[in-house]
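A.B. asks: Got a predicted structure plus its sequence, pasted below:
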Amino acid sequence: MSSAPVAALVVLLTLAAVLVTSGVAKVRDRRATRDAFDALRVPAVVPADALAPALPGCEIALGVLLLVAPGGWLVPVAAATVALMLAYTWVVARALGFDEPVTCSCFGSLGRHAVDRLTLVRNVLLCLLAATALWLALDGGSAPSAVRDVDPGGWWALLATAAAAAVAVLVTGGGASTPVADEDLLDYERQATPYGALTLHNGTTASLAELTATQARLLVVLNPGCGPCVRVAERLDDWAAALHPAVGVVAVHPDESSARAQSLHSPQLAAWEPELNIRRVFSVGTPSAVLLGADGFLAGGPVAGETSVTAFVAEVLDAVAEQPSPAE
């Protein structure tokens, strides 16, 4: 490693930055970390209730030790990092085979997103970096020894690498979109309701246009085994009662078995979507919500995430409360 101290430092610094960032984000959103175990269907042999709270501290400790461990001490640290990255990659690869999309919190509140092939590619790359760190450690290297071996030109190379990484983060992560739920519903830019179909609790199938022919509908998209979905589902009956009769609430499940098996809300609210067409046409994860107007246009959303859905429904409730009653 002494012949390439800059490369060694780039590898170790990158891994450390990823681990520490992930750990800190998980500390800030511990509930999302626990929810990820359910969403990713981590096998029951893994003690999720004990591991989820400990995972952030382990990640932070590994990140710090990658930078400070001397000589041979880096070997077990790098080996543990390889094992962790391989475990993450296996869980993600397994989730890609599920029938419905999965939302995880791999980076706590910073990384709550749908698991897809890009997620798998990212994890594979992290596995390769971890394996490189282990090879460097077995070769007798470490971050402290690499720092001693870096010449002035190497420090400029490290500075350029850091600047390039910062620019990449700003370009790819600095443009987060603002959910529609943060806007006044009266200012919402109306779009025609797209085609979609649902099978209702009584077994009949209806298009979104048919569903909204006589009443506005609030579609709430859910997944089984999703912690935020469970908490949203527990509130659906209250929301339905408060919105009636202006808006009807529909709980959209991925398939009939999950819709029939749910026990968190009234069976009359349950529906399922053939071939996941609703979440595909609106490009949403779970939980998510969209308000369909009775005039054939979208009236709000879609929004995704437990906090955004809750805030969105609160805005819909306020808007409904402001409408005059038929007697007025």
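C.D. replies: Perfect, thanks for sending it.
A.B. asks: Only C-alpha atoms from now on, for both contacts and neighbour counts.
C.D. replies: Noted.
A.B. asks: Where do the strands of the stretch 1-150 of the chain begin and end?
C.D. replies: 103-105, 112-114 (DSSP state E, counting those that start in this stretch).
A.B. asks: Included below, for side-by-side comparison, is a second structure:
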Amino acid sequence: MPTDALALAPVVLAVVLVVSAVGKLRAPTASAEAFRDLRVPSVLSGSLVVQALPWVELLLAVALVVSGGSLGVVVAAATLLLFTSYLVLVVRALGFDEDVECACFGEFAPGRITRRTVVRNAWLVVVAVGALVGAAGGSSVVARIADGRLPWWWLGGAVAAAVTTWLVAGATSASGVEAARVPTVDEEGDYVRQRTPALPVTLGDGSTSTLRALSAERPQLLLYVSETCGSCLPVIEAAPVWREQLPQLDVRLVLRFGPESSTLGSTQEPLSVHDTEGLVYETFDLRTPSALLLGADGLLAGGPITGSTAVPEFVDDIRAELEAALGA
């Protein structure tokens, strides 16, 4: 006969899976980008898999609570396999050259993968093991409540604990990341232009400059990318086209490593920009891919904007404004 603690493990996991599924359904683009950035094997990262994953999570959530007997063991084992896979992916991502966004819970808990992410996923694996051991008892959670072996208030307590933990930790984390990415605006919703910081950078030919100096004569559209970032590929491939479409700007790739260590480094004008000290990355809290527009008047003109979909939209807005200005 399983203990109450083991019987509640599937309830906690069910809440986690529901939150995860709803978050993915509300932010499908972020989930697809996370699959690319985590370098999930192609056989497991197709569009059908990405679209089906949240529905699988919802199905597992329901099955964890209502399934008993052999089926309950199979469901618990599948859940353990899923959370173990998530753990392997985040541990592996910590070894990548660039930071990776985690969309494990879709829009509810975005953010960079850190050791804390690993601890969280490892704990979920432990809970999943408890659910599997509990499933060996033969009865579902619903059956245990119905026959009085699991008091209903235990179930309510488990759900309350899981939801409260998410509200305190997950929702706060998500809002904090969102706030860090949203450009500064005033009370009327207008972009507040700030002075371009004089952050030192290395250029593609090995010379040095600062962001403020680069934008002293011409506006600069900086594209923060990485050659190992799957979500960056559309931005990297579009950069030459944007240079032709935006002759009023210098469109430059910004890279984390020096010219000698980057396959995207360029010695042709406009030279690539290399943030070897990570100062641009830290100052603007950038992710890959991101875009930042520096005005020739020494002030920030737009951004930072993050995402393989948001960056092209940002460039389209810039092009539309320039065309409107020329037409006027």
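C.D. replies: That came through fine. These numbers come from a predicted model, not from an experiment.
A.B. asks: hmm, back to that, out of the strands of the stretch 1-150 of structure 1, nearest to Asp38 of structure 1?
C.D. replies: Checking the strands of the stretch 1-150 of structure 1 against Asp38 of structure 1 by Cα to Cα gives strand 103-105 as the closest, at 9.2 Å.
A.B. asks: which other helices and strands contact the closest one?
C.D. replies: helix 30-39, strand 112-114 (3 or more Cα pairs under 8 Å, 6 or more residues apart in numbering; DSSP states H and E).
A.B. asks: Mean per-residue distance, the shortest one versus structure 2.
C.D. replies: Once the two models are superposed, strand 112-114 of structure 1 sits on average 3.1 Å from its counterpart in structure 2 (mean Cα distance after the TM-score superposition for structure 1).
A.B. asks: ok, Pro267 of structure 1 - contacts?
C.D. replies: His201, Arg260 (Cα atoms under 8 Å, 6 or more residues apart in numbering).
A.B. asks: Please repeat the previous calculation with a cut-off of 7 Å.
C.D. replies: His201 (Cα atoms under 7 Å, 6 or more residues apart in numbering).
A.B. asks: and if you look at Leu198 of structure 1?
C.D. replies: Thr205, Ala206, Ser207, Ala271, Trp272, Glu273, Pro274.
A.B. asks: if I read this right, the second one contacts Gly196, doesn't it?
C.D. replies: No - here Ala206 of structure 1 does not reach Gly196: they are 8.6 Å apart, not a contact under Cα atoms under 7 Å.
A.B. asks: neighbour count winner among those two?
C.D. replies: Gly196 (19 against 14; other Cα atoms under 10 Å).
A.B. asks: now for the more buried one: what does it line up with in structure 2?
C.D. replies: In structure 2, the residue paired with Gly196 of structure 1 is Leu199, using TM-score structural alignment.
A.B. asks: measure the closest residue to that match other than its chain neighbours to Tyr86 of structure 2 for me?
C.D. replies: Leaving aside its chain neighbours, Leu199 of structure 2 sits nearest to Thr210 (5.1 Å; criterion: Cα to Cα, 6 or more residues apart in numbering). Noted for Thr210 of structure 2: a distance of 40 Å to Tyr86 of structure 2, by Cα to Cα, to the nearest Å.
A.B. asks: do the same with Asp317 of structure 2
C.D. replies: 37 Å.
A.B. asks: need the contact list for the residue nearest to the spatial centre of structure 1.
C.D. replies: By Cα atoms, centre = their mean, structure 1 has its centre lying nearest to Arg112, at 2.3 Å. Neighbouring residues of Arg112 of structure 1 by Cα under 7 Å, 6+ apart: Thr103, Cys104, Ser105, Cys106.
A.B. asks: With Pro259 of structure 2 instead?
C.D. replies: Shown in contact with Pro259 of structure 2 (Cα under 7 Å, 6+ apart): Gly204, Gly206, Gly265, His274.
A.B. asks: Now do the same contact list for the residue nearest to Leu199 of structure 2.
C.D. replies: For Thr210 of structure 2, counting by Cα under 7 Å, 6+ apart, the contacting residues are Ala198, Leu199, Pro200, Val201.
A.B. asks: now, among the residues you listed, which is nearest to Ile145 of structure 2?
C.D. replies: For these, the nearest to Ile145 of structure 2 is Leu199 (61.6 Å; Cα to Cα).
A.B. asks: The aligned residue in structure 2 for Ala271 of structure 1: neighbouring residues, count only.
C.D. replies: With the correspondence set by TM-score structural alignment, Ala271 of structure 1 lines up against Val273 in structure 2. Using other Cα under 10 Å, Val273 of structure 2 is surrounded by 31 other residues.
A.B. asks: Tell me, how many residues neighbour Glu323 of structure 2?
C.D. replies: Look at Glu323 of structure 2: counted by other Cα under 10 Å, it has 12 neighbours.
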